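Trainee: can't give you the sequence, but here's the structure:
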């Protein structure tokens, strides 16, 4: 029995081994088949198919697997880099809506109304963003704004304008030709007391249809197009407000216009003073709307206070930065100092009605010879100005260098003065002096002595003729740049024996002095228009307020030339008049023309797209404000 059991056990073991071997043969056959399949397909297709890749790991060592993972990572990074470079090289930054900008202005707003804004730079700045005119300024001259097109008659007496059809007021009403006619009717109404009254005196306007208006002039007036840059008022808002009450209306501080920005809010302090004024983007603007959503203004009494606010980052720009404040700006790296060309000149104006000495044209020319313009421009203005010798600026219509001017020449000035009988003499200053005595009970009954006349010699000799010293007084505004120029003139003229006294006044006080022509010499600047028309500044009828002729010049020849130029539409012909005008001004020497300054406009670098280079008035720095932007995005080129 035991033998049978042993045989049975051996048979079982044999069967198990046979079964195990058969199983191994099956597995070997399966793997050989797969291997053959993989190899055959790989040879056939050169690259494994996706369903074959799952078997690769069975044939790779650990090191090979790591190498493949690293190579795959490098491949992915390379592909990503190529895609990024492809996008970057074929796309660009473009402006994106959003952001806000805050600017500091000197002074406070009163009339944000185009009929009155020209008298105040702050009003004009804000008004230029809220209102639109038929025409507007650009770097290349005048272009249409509200107007779609215009025509001028051959006799230069009729100007016909076609208005754009897609213009809406900020309150949603549509603009039409009646708004245009109403605005100019109010300007011509004396009761409105608009400073623009004289610009349109004698002109009539008529609305021909909903989109057409016609201006008719009494006489040809070449600069008339420039007058049409004035903003237009909404008739439906102002028609029920009498002309005499226009300056009292709340719409002067809560304006409704058609410009790229509209009124949002204002903030007053407890004294009723406006501290900030906020505008928001006009999304329905008839041209391309602005990118920057909000423009805010904060108001300061002085440039010093404005610069401090800029340094403290309470504002992001200032309307204008005088040169003497440049070094006080501490965050220069965050600012762009935009240098703009302004049609303005600074001159010394002679009022010889108030000074017998200045009636002699030879004395006026001598003072010109004693004025070192180059030193003033280089040392005081840091060379940020252009020396001039004429009221017609370089690159303006009719400008010529073929005029007589009086270069800096101290020796010539001294010799000429001596020839005219002006001899150097000791200048004696007489002043009153009272001897102070100690006050005691014993001296209370003492007789008080009369003031004594004390004579003091001026440290420099002054020229004298017919018992009269060559002594003059120069009036200027109380600002650092003007004072520095005045003191430099004082030193220069002192060299030839002229005693120059300086009277510096606040901006408010000097306006009164100018209106009354209460000065001998005036150091002051005048802003011209786009058209170089000198009539308002040099015609004999403009020597009294509100005229802008700041000298005593009265010349029939000059008057005739200026009157004639206004009637000439051909630029070449008008230029001849202006050339002759400059020659006569040089002969008369009613002023010493010093320089044409640059206008420095500091602005935070977050503002991009500022490209203005020429301005007519300071408010023109906003001419291209719809192109300014803060945020950006990338678009395919």
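Mentor: The structure has been received and is ready for your questions. Just so it is clear, the structure is predicted and the values come from calculations on it, not from any experiment.

Trainee: from here on, contacts and neighbour counts on C-alpha atoms
Mentor: OK.

Trainee: contacting residues around residue 178?
Mentor: 207, 210, 235 (Cα atoms under 8 Å, 6 or more residues apart in numbering).

Trainee: For it, what is the enclosing helix or strand?
Mentor: helix 177-187 (DSSP states H and E).

Trainee: Which ones among the contacts of residue 178 map onto helices?
Mentor: Cross-referencing the contacts of residue 178 against helices under DSSP state H gives residue 235.

Trainee: helices and strands around the longest helix anywhere in the chain, which ones?
Mentor: Scanning the chain for the longest helix, with DSSP H as the assignment, gives helix 2-45. Judged by 3 or more Cα pairs under 8 Å, 6 or more residues apart in numbering; DSSP states H and E, helix 2-45 is in contact with no other helix or strand.

Trainee: what does the helix or strand following that helix contact?
Mentor: Downstream of helix 2-45, the first helix or strand assigned by DSSP H and E is helix 50-53. The list of residues contacting helix 50-53 from outside it, by Cα under 8 Å, 6+ apart, reads residue 38.

Trainee: Now do whichever helix or strand comes after helix 50-53: which elements does it pack against?
Mentor: Later in the chain than helix 50-53, the nearest helix or strand by DSSP H and E is helix 62-89. Under the contact definition 3+ Cα pairs under 8 Å, 6+ apart, helix 62-89 sits against no other helix or strand.

Trainee: circling back to that earlier point, out of the contacts of residue 178, who has the most neighbours?
Mentor: residue 207 (19 neighbours; other Cα atoms under 10 Å).

Trainee: tell me the contacts of that one?
Mentor: If you count contacts by Cα under 8 Å, 6+ apart, residue 207 has them with 177-178, 180-181, 213-214.

Trainee: Which one (most neighbours) among those?
Mentor: Counting neighbours by other Cα under 10 Å, residue 180 comes out on top of the contacts of residue 207 with 26 neighbours.

Trainee: Wait, that one touches residue 229, no?
Mentor: No - applying Cα atoms under 8 Å as the test, residue 180 and residue 229 come out as separate, 11.9 Å apart.

Trainee: re earlier: between the contacts of residue 207, which is closest to residue 318?
Mentor: Looking at the contacts of residue 207 and their distance to residue 318, the nearest is residue 180, at 33.0 Å (Cα to Cα).

Trainee: okay, now the one to match up with it:
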């Protein structure tokens, strides 16, 4: 190792000596040679090969353009194929969730009393007849029917392919059984009040498929009355009539409708501060694959019932439901969910300010009632509520010719003049009859804007000096017992109420025989002339004669002013854009008529091949 060290030192010294002996010219010459060699190297291995790299890159880019071009053209081709041969449309399957207002206390259709219960009744149960999508009466469980020449006997033949949800076949005895239940006082059915003289009608089954009704008198609109839900005799026959409402059938019903009961669940927690009821319930129904009109398109249908409209609106805004009915124009303005479609439909309901002509000291006088009519601006009232259709008679639009009746005049001065003729005098802003200060007790429900209507009327009538007190009731609060403590006892001077006028036979609302107790003549209206028109219209032999009697009654009604027609009600229905519910051309008489073709509804969309 020692021998190597001197050599390194010697070598370093030699190198050093060599550089010392090189002149500047020689050093420059050598540097120039080194520079030239470097340039030749760069030219040979970089510059001359750059073209090859560029060409390779160009080929790569070209191939990428071709590949992306093929993908792009394939996308265009697929789009063309879809446009020409495929279309987006509603498809089968899924669950339709609709929100309603009203706590579900029973699923027995004979006791259904609020929007939620009535909706479930229409979906799970069937009736002999129902309104179709054109707004006309059509058969449901009935295959065909005939009416005797004297108009007193109706013979119905039932469809053969109808099954109850438990698999049993529907029979004529089921119809007879249901009819008899409604006339049984112990059963206390809600629908029973609509058949005050039901015991005078005889009904019998002739075999399994024929039902015969025999009437004591000719009643041309009797067929319109056969829209009540049919319940199964084989399940309820042995149940005591007094215990029918509390029976297990009310929680696990068996019907013949498009959907059958699956389960009932509570939604929300706690108790509603407004109604005292549970926050709400949902009822899920599954497709009835044996439905006589055909298998439903949906897999299931769910009704989510909320105690108040405020809670329903919250559910709509939070997308907790696909759709909701039973709303009004004011509710629509409160929606923040703008992704929904709004369907607006007129309904066969007339909203009235009805006068108690029996017990009210002032309202017994026709002139006093007419004064209130003069002081009521129905045009502005409708406008403020968002209602479209006027109502000037006991009939809704289209039932009698519009030019056959007069539009009531709005004229406050004429109202005051009539009051002066009756010796009413205004003192310090209040109206007096002698020493008695005139006051009116007005009743309205907090449902369907009736309370808003009452507030508007109270404000207008106060311009005459009348002290108007508005008492408001909630139909959702059973503790208030609105029907028993208000309607049946006629505990009001004026009531804001709406009548279902699906048929121009309004006997139940204005004939004097219906003026007390469970009768629906809430005005206690009595007129021999009006009675005659109402009775004779039921026995009219031709439609022309019947129409003339309806017009005669309307004119007498306007002259007597038992009520003020305010507006025809309308449905505001919201739904998601993907859902396919009742069609835009559907005409509705009642709110629940929207379910008439519920077996055709859909909730999902997808691509399907176009049919040629």
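Mentor: That came through, no problem. These numbers come from a predicted model, not from an experiment.

Trainee: Aligned against the second structure, show me the partner of residue 134 of the first structure.
Mentor: Using TM-score structural alignment, the equivalent of residue 134 of the first structure in the second structure is residue 128.

Trainee: Confirm for me that its match is in contact with residue 225.
Mentor: No - applying Cα under 8 Å, one finds residue 128 of the second structure not in contact with residue 225, separated by 9.6 Å.

Trainee: Relative to residue 527 of the second structure, how far out is the alignment partner in the second structure of residue 561 of the first structure?
Mentor: The equivalent of residue 561 of the first structure in the second structure is residue 533 (alignment by TM-score structural alignment). Note on residue 533 of the second structure: its distance to residue 527 of the second structure, by Cα to Cα, to the nearest Å, is 10 Å.

Trainee: Over to residue 397 of the second structure?
Mentor: Taking Cα to Cα, one finds residue 397 of the second structure at 24 Å from residue 527 of the second structure.

Trainee: ok, back up a step: doesn't the match of residue 561 of the first structure lie inside a helix?
Mentor: Yes - remark: residue 533 of the second structure belongs to a helix, assigned using DSSP: H, G, I helix; E, B strand; the rest coil.

Trainee: Neighbours of it, how many?
Mentor: Residue 533 of the second structure: 21 neighbours (other Cα under 10 Å).

Trainee: ditto for residue 242 of the second structure
Mentor: By the other Cα under 10 Å criterion, the neighbourhood of residue 242 of the second structure contains 13 residues.

Trainee: I'd like the distance between it and residue 185 of the second structure.
Mentor: Distance of residue 242 of the second structure to residue 185 of the second structure, given as Cα to Cα: 9 Å.

Trainee: What of residue 215 of the second structure?
Mentor: For residue 215 of the second structure, the distance to residue 185 of the second structure equals 20 Å [Cα to Cα].

Trainee: With residue 548 of the second structure instead?
Mentor: Counting by Cα to Cα, the gap from residue 548 of the second structure to residue 185 of the second structure is 37 Å.

Trainee: cool, and residue 549 of the second structure?
Mentor: 34 Å.

Trainee: ok, average deviation of stretch 66-74 of the first structure from the second structure?
Mentor: Taken against the second structure, stretch 66-74 of the first structure registers an average deviation of 8.7 Å after superposition, with mean Cα distance after the TM-score superposition for the first structure.

Trainee: so how far is that stretch from its chain's centroid?
Mentor: Centroid separation for stretch 66-74 of the first structure versus its chain: 59 Å, with Cα atoms, centre = their mean, to the nearest Å.

Trainee: Setting the sequence-adjacent residues aside, check what's closest to residue 104 of the second structure.
Mentor: Leaving aside its chain neighbours, residue 104 of the second structure sits nearest to residue 117 (5.9 Å; criterion: Cα to Cα, 6 or more residues apart in numbering).

Trainee: what residue of the first structure matches up with the one you found?
Mentor: In the first structure, the residue paired with residue 117 of the second structure is residue 123, using TM-score structural alignment.

Trainee: Can you report how many residues neighbour its match?
Mentor: The local packing of residue 123 of the first structure (other Cα under 10 Å) involves 24 other residues.

Trainee: repeat for residue 494 of the second structure
Mentor: Other residues near residue 494 of the second structure number 26, with proximity taken as other Cα under 10 Å.

Trainee: any idea how far whichever residue in the first structure pairs up with it is from residue 515 of the first structure?
Mentor: Here residue 494 of the second structure is matched to residue 521 in the first structure, going by TM-score structural alignment. Between residue 521 of the first structure and residue 515 of the first structure the distance is 14 Å, computed by Cα to Cα.

Trainee: now do residue 79 of the first structure
Mentor: 76 Å.

Trainee: what does residue 278 of the first structure give?
Mentor: 34 Å.

Trainee: Looking at those two, which is more packed in?
Mentor: residue 278 (18 against 15).

Trainee: Map the more buried one across to the second structure for me.
Mentor: Using TM-score structural alignment as the criterion, residue 278 of the first structure maps onto residue 284 of the second structure.

Trainee: Check residue 395 of the first structure too.
Mentor: In the second structure, residue 395 of the first structure lands on residue 398 (TM-score structural alignment).

Trainee: likewise residue 291 of the first structure?
Mentor: Matched across to the second structure, residue 291 of the first structure falls on residue 297, judged by TM-score structural alignment.

Trainee: Which residue, neighbours along the chain excluded, lies closest to that match?
Mentor: residue 92 (4.9 Å).

Trainee: Return the residue of the first structure aligned against the one you found.
Mentor: Matched to the first structure by TM-score structural alignment, residue 92 of the second structure sits across from residue 97.

Trainee: Now do the same contact list for that match.
Mentor: Residue 97 of the first structure touches 290-293, 629-632, counting by Cα under 8 Å, 6+ apart.

Trainee: which of the residues you listed count as buried?
Mentor: 290-293, 629-631 (16 or more other Cα atoms under 10 Å).

Trainee: For stretch 163-181 of the first structure, buried residues please.
Mentor: By 16+ other Cα under 10 Å, the buried positions in stretch 163-181 of the first structure come out as 163-164, 167-170, 175-181.

Trainee: Could you tell me where that stretch falls in the second structure?
Mentor: Using TM-score structural alignment, stretch 163-181 of the first structure pairs with 158-176 in the second structure.

Trainee: Could you do stretch 300-313 of the first structure as well?
Mentor: Against the second structure, stretch 300-313 of the first structure falls on residues 306-319 (TM-score structural alignment).

Trainee: now the longest helix of the first structure, how far from the centre of its chain.
Mentor: For helix 2-45 of the first structure - counting by Cα atoms, centre = their mean - the centre lies 95 Å from the chain centre.

Trainee: Any figure for the gap between residue 3 of the first structure and residue 549 of the first structure?
Mentor: According to Cα to Cα, residue 3 of the first structure stands 148 Å off from residue 549 of the first structure.

Trainee: No further queries at this time; thank you.
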